[in-house]
Structures are given as structure tokens and as C-alpha cells.
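# Have a look at this fold, sequence not included:
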């Protein structure tokens, strides 16, 4: 729970009463590798704090080609955020890539806590805006950068992912062909 508190309070410090109520609503969940936590068409009911493992969100494009949208790993929050907050069916999938352990909180608990504690509503707001800023930055990269530039930015921002995430998923995340990814990996000095 201390890691969860540290992650939350990196955004906004919480008074003890708000922390106690919030933390009591997070419940453990363990999943095997390749478990679909949320499927396209399902409504996301939880936000997950990742304790162990690696997960990815992905969409299925025409012809069933997968497009990796994001990764989550220990110390991060996960879930299909638009489906969660809008309580609408997801267009995406969330799956575990490795055995994973989470603390999760339900939509109903988040809604109650946001109404009861303005500081929790503020935490959700600031955290969501930070996530949105990250999505916008990623969208700009995808639409304006070439394959090599995207690859270099990924390695600058998150060099550890080369050892954590299968390269086919990294290529999909960058929107480049796996063969191009392999050439970049072999040809760029790290």
C-alpha cells in the first residue's frame, strides 16, 4: 500500500482520512499471463494500480491487425480510462503480457470518493489531465516523426522497455513494421 500511496501523492498529497477511505477501496487481483482484463465491447469497471507484471492496451484494426496503444508496468496505473470514466463499452482490449498483480478500485467507489473528498476529485482530475497530455504528445510523435525518430524517442524516454516488452509489441506501439524495428535495433547505437 505504501507504493500506491507514493504514486498517488506524487500527484496530490492526501489528508489521512481521505487516504484511509481511498486505500480501503483498493483490492488485490492476481492474473496469469495473457489474461484479458477488459475486452472490446465491455465497459471498464476498474482502475488498476500495477504491483507486478506487464500489460498492454491494444485495438484490433481492419483485418484483425493489432495496434498496441500503451503499456503499463509496476508503479503505474492501468485500465481503459475512457470506458471507465464514461461507462461506455471499450473499443480496446487490456491484457496481461506476463503474470501480473494489481490493486484495483471500482468505478462506484471512485465516484463516491470523488463526491465525498474534493481532494480525491482533484487527484483524479490532475492525473487524467497528465495522462491526456501524454496521449497528445504520443499522437504528435506518431503523426509527425519518421520510424527512426520514433524509435530514438522511445529509447530516450524509456530505454528499459527493450528488455521488458517483446519487440513485436514495441513495433506495433511505434506504428512501424517489425522488420523496420529490427533494422533500427541493429543499426542504431544505444
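Thanks, I have the structure now. The model shown is predicted, which means the values in this text are computed figures rather than measured ones. Residues are numbered from 1 along each chain as shown.
# can we go C-alpha only for contacts and neighbour counts from here?
Fine.
# any idea how far residue 89 is from residue 144?
Plainly put, residue 89 is 30 Å away from residue 144 if you go by CA to CA, to the nearest Å.
# Of the two, give the one with the bigger neighbour count.
Neighbours of residue 89 and residue 144, each counted by other CA atoms under 10 Å, are more numerous for residue 89; the result is 17 against 11.
# residues near the residue nearest to that one when sequence neighbours are not counted, how many?
Spatial nearest neighbour of residue 89, excluding adjacent residues (CA to CA, 6 or more residues apart in numbering): residue 43 at 4.3 Å. Around residue 43 there are 19 other residues, counting by other CA under 10 Å.
# putting a second one here so we can go through both:
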């Protein structure tokens, strides 16, 4: 749980007493490779903080084709936020790509923390804002960037993921074929 405190204190300092209270809202879960944290249709009850491992969040289209929304590594937050904030069934899958540990909290827990601790409300706002900015950057990149530009940007933003994620998933995330990615990777 000290990893949680270190993570929070990158944004908001907590007293020992505050942290003791905050950590009661989180539960640790160990996840094995190829295990789902969430599947389409599950009630989206939790928001997850990745302590270790790598996840991919995706949806399946009507033909069963996977479309990757995001990868999540250490210190990344993830949830099907549309479903989570509305307490509805998920439309996204969250799959573990390497043995992992996550902390999770409920929406009720998040709201209670935010109401009782201004520092946590600030923390969650900063994290959500950063995630929103990253999603906008990705959308603009997909709409206007060349495959080369998208590949280079991914490598600059997430160099640690380039070595850990199979190339076929990176290609899918970037919206290019595996063959195109191979040309970009070797070029």
C-alpha cells in the first residue's frame, strides 16, 4: 500500500492519519496473464490503479474485431469510465497482458474520498484531466498523423511499453497493419 501513498503524493501530500483513512478505500488484487479484470456486459463497479504488469483495454466490434482503446502500465488508472461513472454495464474489456497487481476502488469510495478529503478530490481531478488530455492527443494523432508519426509518438511517450507489448497489439493500437509496423520498426 505504500506504493499507493507514493503515487498519491506525487500530486497531494497526505498526513499519516489521512493516508490510513484513504487506504481503507482500496483493495489489492493479483491478476494473472490473460485474465480479465472486466468484460463487456459486466457492471463497471471499479476503477483500477496498476501497481505492476500491463493491461489492454479494448472493445469488440460486431465482427469480433478487437479495437484497443489504451494500454495501462504501472501507475496508470483505468476503467470503462462511461460505464463506471454511470454505474452501467461495461462496453470495454480489460485484459491482463503480464502478471499484475492492481488496487481498485468503487465509485462510492471515490466519491466519499473526494467529499471527505479535498486533497483526494484534487488528486482524482488531476489524474482524470491528464487521462483526458492523453485521449485527445491520441484521437488527433489517429485522425491526422501518418503511421510513421503515430509510431514515433508512441515510442516517445511510452518507451517502456515498446519492449513489453507484442508488436501485433502496438500495430492494432496505432491503426496500422502488422506489416506496416514491421517496416516502421526496422526503418
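It's in. Every value quoted in this text rests on a predicted model; they were computed, and no experiment measured them.
# Quick one: the helices in structure 2, in order.
Remark: helices assigned in structure 2 by DSSP state H are 2-8, 16-23, 81-86, 107-116, 118-144, 147-157, 159-162, 167-174, 178-186.
# Packed most tightly, which of those helices would that be?
helix 167-174 (a mean of 18; mean count of other CA atoms under 10 Å).
# Return the list of helices and strands in contact with that helix.
In terms of contact count using 3 or more CA pairs under 8 Å, 6 or more residues apart in numbering; DSSP states H and E, helix 167-174 of structure 2 is assigned the packing partners strand 66-72, helix 147-157, helix 178-186.
# picking that back up, tell me which of the helices of structure 2 lies nearest to residue 37 of structure 2.
Checking those against residue 37 of structure 2 by CA to CA gives helix 81-86 as the closest, at 13.3 Å.
# Return the mean post-superposition distance for the closest one against structure 1.
Between helix 81-86 of structure 2 and the aligned residues of structure 1, the post-superposition mean distance stands at 2.2 Å (mean CA distance after the TM-score superposition for structure 1).
# if I look at residue 58 of structure 1, how far off is residue 102 of structure 1?
Distance of residue 58 of structure 1 to residue 102 of structure 1, computed by CA to CA: 19 Å.
# Repeat that for residue 184 of structure 1.
According to CA to CA, residue 184 of structure 1 and residue 102 of structure 1 sit 34 Å apart.
# likewise residue 59 of structure 1?
Using CA to CA, one gets 22 Å for the distance from residue 59 of structure 1 to residue 102 of structure 1.
# which one of those two has more residues nearby?
The residue with more neighbours, out of residue 59 of structure 1 and residue 102 and counting by other CA under 10 Å, is residue 102; that gives 22 against 18.
# Spit out the contact partners of that one.
By CA atoms under 8 Å, 6 or more residues apart in numbering, residue 102 of structure 1 lies in contact with 27, 28, 29, 30, 48, 49, 50, 51, 52.
# Isn't the fifth one up against residue 106?
Which is residue 48 of structure 1. No: proximity of residue 48 of structure 1 to residue 106 does not meet the contact threshold set by CA atoms under 8 Å, at 9.0 Å.
# neighbour-wise, which of these two wins?
The residue with the greater number of neighbours, taking residue 48 of structure 1 and residue 106 and applying other CA under 10 Å, is residue 48; the counts read 22 against 16.
# contacting residues for the residue lying closest to the more buried one once chain neighbours are set aside?
Counting by CA to CA, 6+ apart, residue 104 is the residue found nearest to residue 48 of structure 1 once chain neighbours are left out, at 4.3 Å. Listed by CA under 8 Å, 6+ apart, the contact partners of residue 104 of structure 1 are 25, 26, 27, 28, 29, 46, 47, 48, 49.
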